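In: pasting a predicted model and its sequence here:
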Amino acid sequence: MPAAQLQGGFAGPVIIAEEYPVNLSGAFSRLEIADAEGNIYSYDNAEGTGTYYPGMLVQTYEFDDLTVDLRLIFGSDRTALVRTEITNKTEEPMELTLRWKGDMYSNYGDEYTLMENSLESTEDGVQVNFREVRSTWSYLMTDEVKFNVRHDIPVETTAGGDTYVTTAVDPVALDAGAAFTTWSAESYTFTAEEAEEEKALAADMLANGETCFQESADRWNGYLATIEKDDTQVGKQYKKAAVKAIETMMTNYKSAAGDLLHGGVVPSMSYMWFIGLWAWDSWKQVVGMAKYNPDAAIENVRSIFDYQIQEDDEVRPQDAGAIIDCIFYNKGPERGGDGGNWNERNSKPPLAAWAVYNAYIESGDTEFLEEMYPKLVAYHNWWYTNRDVDGNGVAEYGGMVHDSHYQYDENGELVLDENGNPMVDAEAVIEAAAWESGMDNAPRFDVSGNGPDDVGTLVYEVKNDEGQVVGYTINQESVDLNSYLYAEKGFLKAMAEELGLEEDAAKYEEEAAALRDYINTYMYDEETGFYYDLQINEDGSEKKLLVNRGKGCEGWLPLWAKVADQEQADQVVEKMMDEECFNLTVPLPVTSKDNDMFEADKYWRGPVWLDQAMYGIEGMKNYGYDAEAKELVEKMFQNAEGLLGDGPIRENYNPLTGEGLHTKNFSWSAACFYLMYENVLAGDGTTCQTGIE
């Protein structure tokens, strides 16, 4: 039975205040039914059920004399369509009056700041008007934003304060056993132009509701066909988890709006800070989506590359080719916007070619490959011009030249050195470098290091041929970063061959061979049988393998990229299968249990993150450990809290207990669960590069 406040209507809506999810109402539009004598049907007297199907919400109420069936789908990227069907269960005719009642919230945030939105009656329903509020960290709104509810039958609306009532002008006459269907459309738009466009679309939906519902069903059946086509003996519970994964990704898909020029998948609608597009989140979600919705996957790729830095960029031309960390509805102040979440302090791990190539394989879109190839080459090259302090072809994580990376005095003024140059804030750059790795607080980036012979994490300047600072790096060549770059060379080689660029293909194969030799020579420790980051001095003449910082998920990336030789891979897999290292209740945490920095519930210091776990699984398969990989995937699915039941997919999981941690309904976890279902439980494959074996 739906909760009392939802009886007769659907929750919300949650609107997006440009960059933040905000509840407009508990249930904005609730159906009230009265009989010919004016007696109200109480939902408490009905047997009610609420069900979520892929792409559709359903409420059904069985009264003694009536059945009420409410169904909601999305008819467009701005409008939800509601179908209301009322059936007379008696053998006598009846007459009913229909009303829709609702209220709205008028404040937001923990401090209950007034939104000062207002209700207005319209000829076909009700409209919410908003006023301009530019609260950078909680609520961003303009007076062009509108929320409209429109009906397909004649209605009259009275609105006052925060409440309204919409009444059907004509009573509904139902013969014995007959049914009556009516439609309503709920639209949320950001601009006046959108409002006009959506008004026309909503009118068409109201006139062709059944067609809209069929189109929605066809669309979702197409998504789910990737699961249902499986004819193996995969347990039904695993299939349900795969369906949940697709639902999670598509629920978090957001269409173009504001400065987001193409659509994409946000990390989660369940967390206020996650309503933007991060680069490395996107690459994982693209690879997942490409299998069931390649068009949306390609759209997401373009959304990130819309803001690839160009040579004539007004803010950071020295970063030409770079992909920035994250983009939002509003650009940051450095680009004339008033957003606070847009971030250009760092990039993210180079997985773009992985995403593009997998999207190409699933879509077969050669024009897309031709479009993206030069952009990927520019991004690949950027790592070597801006993140390779000693110029040896092995990259380090770091940060951009950015105001946030300088020191300031108590008056907010820049602190300058003796030459008049801004003083670098090393801790800020190290923070950016950790963000650039994607592993925000991983032990390997601890400023203090670990042990008496560890100088800790230091910052170096990267300069161009003219001696200008073009970026910063930290003093370690990371094994995951360079494994990603090795894999990228494999993907770029494969793309070059597809496009007939044989010289490029040969170049990437040659570069990959040199990088493979370096990783296997300097980043692998024979005594512990694992890969680690390599600490370097500024000119690269001194190196220290950071075995002392313990084993982490970065150590199996050489297997995913196909860098390791078989003997090295055997040793790494041994640690992955060791119950004192990585084979825990939920296997493959980001930090080994025997690492003295292991903390099972502390973000990147111990939990299981599904992207890194998936890379580990695919790495095992690359070296013949298919049975072991399947064993670990089944263990993940069985022991991750709520995955096989009604629980949401979580950002990460406690490896010791299986407890779901941090954000709910997390997109890249969903993408990776789905991919492991497709490629391990129901099939046999990987997403890895095949250009260089």
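Out: Thanks, I have it.
In: drop to CA atoms for contacts and neighbour counts, all remaining ones
Out: Fine.
In: need the three-state assignment for the nearest residue to Glu461 once chain neighbours are set aside.
Out: Excluding its sequence neighbours, the residue lying closest to Glu461 (CA to CA, 6 or more residues apart in numbering) is Tyr472, at 4.7 Å. Put simply, Tyr472 is strand when judged by DSSP: H, G, I helix; E, B strand; the rest coil.
In: show the contacting residues for Tyr472.
Out: Residues near Tyr472 by CA atoms under 8 Å, 6 or more residues apart in numbering: 386-387, 398-401, 429, 459-462.
In: including secondary structure, could these go into JSON lines?
Out: Listed next are these as JSON lines, based on three-state DSSP:
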{"residue": "Asn386", "secondary structure": "helix"}
{"residue": "Arg387", "secondary structure": "coil"}
{"residue": "Gly398", "secondary structure": "strand"}
{"residue": "Gly399", "secondary structure": "strand"}
{"residue": "Met400", "secondary structure": "coil"}
{"residue": "Val401", "secondary structure": "coil"}
{"residue": "Val429", "secondary structure": "helix"}
{"residue": "Val459", "secondary structure": "strand"}
{"residue": "Tyr460", "secondary structure": "strand"}
{"residue": "Glu461", "secondary structure": "strand"}
{"residue": "Val462", "secondary structure": "strand"}
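In: in addition, the following structure is provided for comparison:
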Amino acid sequence: MDRKNYFKGNDMIDLVTIPFSRFGSFFVISKYEIHDRSNIYIRDVRGGDLTPGRLFCLDFFQNGSIVEDYEFTCTETLLTVKRGTGKIEMFFSDEDSLRIRGEGMGLNLHYILKKYDNIFSIKEDEWELCSYSKELRIRIKRIAGGMEVKAPWDTIGNTSIDLMLTSDDEPFDIELESFKVLPKSVDKKNEDFYQSHNRVQAEYDKWTNQLLTVPEKYEEKKKIASYITWMNFVKPEGQLKKYAMYMSKNWMTNIWSWDNCFGAIFLANIHPELAYDQYMMFKDHQHDSGMYPDYINDTYASYSSAKPPIYGWAYDYMMKRNDLFRNTEKLKEVYDTVSKQTEFWMTHRLGVMGLPYYTHGNESGWDNGTLYAKGIPVITPDLSALLIYQMDFLSRIAGILEMESEKEKWIQKANSLTETFINHLWKNGEFKAFSIPNDEYIEEGDSLQLLLPLMIAYRLDGRMKKNLLKAIKDKDRFNGRYGLATEAMNSKFYQYNGYWRGPVWAPTMLMFIEALDRMGEKEVAKDLAERFTEGILIGGMAENFDPKTGEGLVDPAFAWTSSVFMTLIEDYLK
């Protein structure tokens, strides 16, 4: 029997598109399709996105036999599996712990074994499982009911590990706690299952109740955005020095050094300190050169790529949303780290023409965009524009901090880069990118990336702004039904589900909408915000969207999409 036909989750958390987790936890419960059989797994997302992190496969049984015709429902804090009068319930009792209770049904937790993995008994009703591959230990505590551990031993490890939970005499109740060296809760008293769940529900209610009200048509998607932004956080551990909003606990289990800015902007109104931590996340790993890592997770920081310098723009936006970010001490910290990042680009990534370059599409955030089709490095107009904005930002912050020489330095640098940028990249009425290895301007493709100089419309002349606006509004090129296509829809390089070769992305939508609003094109900005959020009503909180249909594409539970959705409604659509 094909089990996948029997999963009946609610419209929100179905475990396939949206997993079950909680704020701060590396534990995740989700489904994977394997050989046409759908399985529910307990996963651990430590170690980044190189592995799905599957720990246990869940098999449910009644009367000694595995059952496949069960149903489940999943709220933001409680997963329930039912068959007849039997039910099994699960929730994350804290950041490190998963509580599971069952009555009228049994559950087998089948551990996904790797070399050297082992399990042993600590004391009565307690076991400790050691995962060598994950560098993780799990304390398994039987609170009530039956639990049998089947774990044959062979020289260096167990050959299999199964935890059989039964509810023949009384409901079973266990707790799994993950830890690196020592568990935190060895001596804690076990809360009643439902009292413990009520405490977690209250934590979530506090989070979601702090969100601003939205128009009624967005209410259901607000609930999803609330949950996704909450549950995609992981706790400080290892390389992560602060609570970090991962992009997704499906498979994008890192935090990248521009993704964090969009979470920070969203959180600025309601959780300013958490927002500030997201913004400053990469300062902890900033290289001596000033470069931020491409991404970090609990295990490592990757310096394979930089990311676009949007930090000046992002902090400006945060200050617009909350005056707390104008605090002098915060401004000093921001000035220090952002000035170093800016100097990195202007010192170590300055190429021909005296203009900065990206060494890969990944550095721009437009990974496979058409500007990188014929090789790298590439000088792009958006990079210069973002750096000019960032220099102007630094000059303003230096002024607030009464650092007059620094203020003048950044003004001069911004003026100089603006002149060079326009002289070399404005060609025949439009901005062009330049291929360094081919020593030529890039003519193929029609990328929305070339229009990002709208971010510094205040430094462009009337003709430049007019031409860029015309391109933005062109419904045959970029202006799709549900947002701005990243490659022109009439380009031969446009691709359905082509990542940065067509689909609409939340971060670029917010950047363009904010830039248009700031330059006085408020109706255009509001129209784009309305159409993009309409697309989200169709495609959910996906990684990106089809500009013509609104279909959600790639990862369906993305935190920066949820963050941008809420920001757009709060700032442009109320």
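Out: Looks like it came in fine. Note that the structure is a prediction, hence the values are computed from the model and not measured.
In: next, format the contacts of Tyr472 of structure 1 as a markdown table and append distance to Phe10 of structure 1.
Out: Output for those, formatted as a markdown table (distance: CA to CA, whole Å):
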| residue | distance to Phe10 of structure 1 |
| --- | --- |
| Asn386 | 51 |
| Arg387 | 50 |
| Gly398 | 46 |
| Gly399 | 45 |
| Met400 | 46 |
| Val401 | 48 |
| Val429 | 46 |
| Val459 | 53 |
| Tyr460 | 55 |
| Glu461 | 55 |
| Val462 | 55 |
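In: for these, pick the one with the most neighbours.
Out: Scoring these on neighbours with other CA atoms under 10 Å, the highest-scoring entry is Gly398 at 32 neighbours.
In: who's in contact with that residue?
Out: 346, 387, 429-430, 432-434, 436, 471-474.
In: distance of it from Ser347 of structure 1?
Out: For Gly398 of structure 1, the distance to Ser347 of structure 1 (CA to CA, to the nearest Å) stands at 9 Å.
In: shared neighbours, these two?
Out: Common neighbours of Gly398 of structure 1 and Ser347 (criterion: CA under 8 Å, 6+ apart): Glu436.
In: look at Glu299 of structure 1 and say how many residues are nearby.
Out: 18.
In: need the counterpart of it in structure 2.
Out: Counting by TM-score structural alignment, Glu299 of structure 1 lines up with Asp277 in structure 2.
In: report the secondary structure state of the residue of structure 2 most remote from its centre.
Out: What lies farthest from the middle of structure 2 is Asp169; by CA atoms, centre = their mean that is 44.1 Å. Three-state assignment for Asp169 of structure 2 (three-state DSSP): coil.
In: got a list of what it touches?
Out: Residues near Asp169 of structure 2 by CA under 8 Å, 6+ apart: 145-146.
In: one more time with 7 Å, if that's ok
Out: Neighbouring residues of Asp169 of structure 2 by CA atoms under 7 Å, 6 or more residues apart in numbering: Gly145.
In: returning to what we had before: not counting sequence-adjacent ones, nearest residue to the match of Glu299 of structure 1?
Out: Lys242 (6.5 Å).
In: what's the neighbour count on the one you found?
Out: Neighbours of Lys242 of structure 2 (other CA under 10 Å): 18.
In: wait, a helix at Phe532 of structure 2?
Out: Yes - with three-state DSSP as the criterion, Phe532 of structure 2 is part of a helix.
In: aligned counterpart of it in structure 1, please.
Out: Aligned by TM-score structural alignment, Phe532 of structure 2 pairs with Met636 of structure 1.
In: so how many other residues sit close to that match?
Out: Counted with other CA under 10 Å, the neighbours of Met636 of structure 1 add up to 24.
In: gap between it and Trp556 of structure 1?
Out: 17 Å.
In: one more: Asp259 of structure 1?
Out: Per CA to CA, Asp259 of structure 1 is found 37 Å from Trp556 of structure 1.
In: the two: which is more packed in?
Out: Using other CA under 10 Å as the criterion, Asp259 of structure 1 and Trp556 rank with Trp556 on top: 31 against 16.
In: residue in structure 2 matching that one?
Out: Aligned partner of Trp556 of structure 1 by TM-score structural alignment: Leu451.
In: pretty sure that match is in a helix, no?
Out: Yes - Leu451 of structure 2: assigned to a helix according to three-state DSSP.
In: that one: what's it in contact with?
Out: Applying CA under 7 Å, 6+ apart to Leu451 of structure 2 gives the contacts Leu468.
In: the counterpart of Leu501 of structure 1 in structure 2: how many residues sit nearby?
Out: In structure 2, the residue equivalent to Leu501 of structure 1 is Met403, according to TM-score structural alignment. For Met403 of structure 2, the count of nearby residues is 13 (other CA under 10 Å).
In: so how far is Tyr335 of structure 2 from Met403 of structure 2?
Out: Between Met403 of structure 2 and Tyr335 of structure 2 the computed distance is 11 Å (CA to CA).
In: and Asp69 of structure 2, by the same measure?
Out: According to CA to CA, Asp69 of structure 2 and Tyr335 of structure 2 sit 58 Å apart.
In: let's verify the spatially most central residue of structure 1: helix, strand, or coil?
Out: For structure 1, Pro267 is the residue whose C-alpha lies nearest the centre (CA atoms, centre = their mean; 2.8 Å). At Pro267 of structure 1 the chain is in coil, as set by three-state DSSP.
In: not counting its neighbours along the chain, what's nearest it?
Out: Spatial nearest neighbour of Pro267 of structure 1, excluding adjacent residues (CA to CA, 6+ apart): Ser667 at 5.1 Å.
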